[in-house]
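Colleague: from the sequence below, what's the structure:
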Amino acid sequence: MKILKSSEDYLETILVLHQQHGYVRSIDIANELSFSKASVSVAMKNLRENGYISMDSNGYITLEDKGLEIAQNVLEKHRLLTAALEKIGVSHEVATQDACLMEHVISDETFNALKNLKL
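Modeller: All right, here's what the predicted structure looks like:
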């Protein structure tokens, strides 16, 4: 099943915020992405209903196995693409923005070939 780019971005953000702070709430995601709380709430409901995340009674979000797998994959792509772009002279800011776009469309074959370059 193909997951939407926006869902991948939410899952990646949840993973990064959890790595940084040890916990994630919807408000943290809204602040990080500069989205409204209502938009994030709708997205979290969809991710929860599709089994990508769970949320406890205090509003803390946890990635379920399939959500974690997607988030780790997207984050790995993001980091490698950012590094590759910086290596060829792209500024960090532009490399980060471009990597965020590319991480969703790059084929597994191309990504694996880039990984093998040991950038």
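Colleague: alpha carbons only for contacts and neighbour counts from here, please
Modeller: Fine.
Colleague: quick one: contacts for the closest residue to residue 87 other than its chain neighbours?
Modeller: Once flanking residues are discounted, residue 87 sits nearest to residue 119: 7.8 Å by Cα to Cα, 6 or more residues apart in numbering. If you count contacts by Cα atoms under 8 Å, 6 or more residues apart in numbering, residue 119 has them with 80, 83-84, 87.
Colleague: all strands for the chain, in order.
Modeller: 53-55, 61-63 (DSSP state E).
Colleague: next, the structure of the following sequence, for comparison with the previous one:
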Amino acid sequence: MAITEAVENYLETILILSQKQPDVHAIDICSYLGYSRPTVSIILKKMKDEGLVTVDGDNHIRLTDAGRSVAEHIYDRHTVLTDFFILLGVNRDVAAEDACKVEHDISDETFALLKAHYRKLAGEAENKK
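Modeller: Predicted coordinates for the structure are as follows:
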């Protein structure tokens, strides 16, 4: 299975949920993303088959090293883009929504330069306080 935008969203969601609660279940993903249980189950099975997640006997979903790598990559993009947009003056909700759209399509080169510029601007803003 290719790492599609949908798979990236699922992996990012599992990462976010695992930071907030000890165990992640399919129903948690359904609630977070607003998807039906059958839809989530199909993608989870594919991600499990591809070695991106594991599901234990108690149906706890965990990221494998490969899945965590993808999830952290996307989550880093999401948080940096959101914070950058907020720094530019965009409303927090709009910034997060726009970051979700951009995080999957921006090139590594552009993101690295944007991240470096964001850090510089954020540091300057912090120094002004």
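Colleague: report the TM-score for the pair.
Modeller: Overlay of the two chains. TM-score (TM-score structural alignment, normalised by the length of structure 1): 0.96; 119 aligned residues with a Cα RMSD of 1.1 Å.
Colleague: mean distance, stretch 70-86 of structure 2 to its aligned residues in structure 1?
Modeller: Compared with structure 1 after fitting, stretch 70-86 of structure 2 deviates on average by 0.3 Å (mean Cα distance after the TM-score superposition for structure 1).
Colleague: would you mark the buried spots in that stretch?
Modeller: For stretch 70-86 of structure 2, the neighbour count (16 or more other Cα atoms under 10 Å) marks 70-72, 74-75, 77-86 as buried.
Colleague: picking up where we left off before, so which of the strands of structure 1 is the most surrounded?
Modeller: strand 61-63 (a mean of 21; mean count of other Cα atoms under 10 Å).
Colleague: run the chain-centre distance for that one.
Modeller: Put simply, strand 61-63 of structure 1 sits 13 Å off its chain's centre (Cα atoms, centre = their mean, to the nearest Å).
Colleague: mean per-residue distance, that strand versus structure 2.
Modeller: Averaged over the aligned pairs, strand 61-63 of structure 1 sits 0.5 Å from structure 2 after superposition, using mean Cα distance after the TM-score superposition for structure 1.
Colleague: where in structure 2 does the top helix by length along structure 1 fall?
Modeller: Looking across structure 1 with DSSP state H, the single longest helix is helix 65-87. Using TM-score structural alignment, helix 65-87 of structure 1 lines up with residues 65-87 of structure 2.
Colleague: any idea what residue 28 of structure 2 aligns with in structure 1?
Modeller: Counting by TM-score structural alignment, residue 28 of structure 2 corresponds to residue 28 in structure 1.
Colleague: quick check, nearest of the contacts of residue 119 of structure 1 to residue 96 of structure 1?
Modeller: Proximity of the contacts of residue 119 of structure 1 to residue 96 of structure 1 (Cα to Cα) peaks at residue 83, which lies at 8.8 Å.
Colleague: having no further points to raise, I will conclude here.
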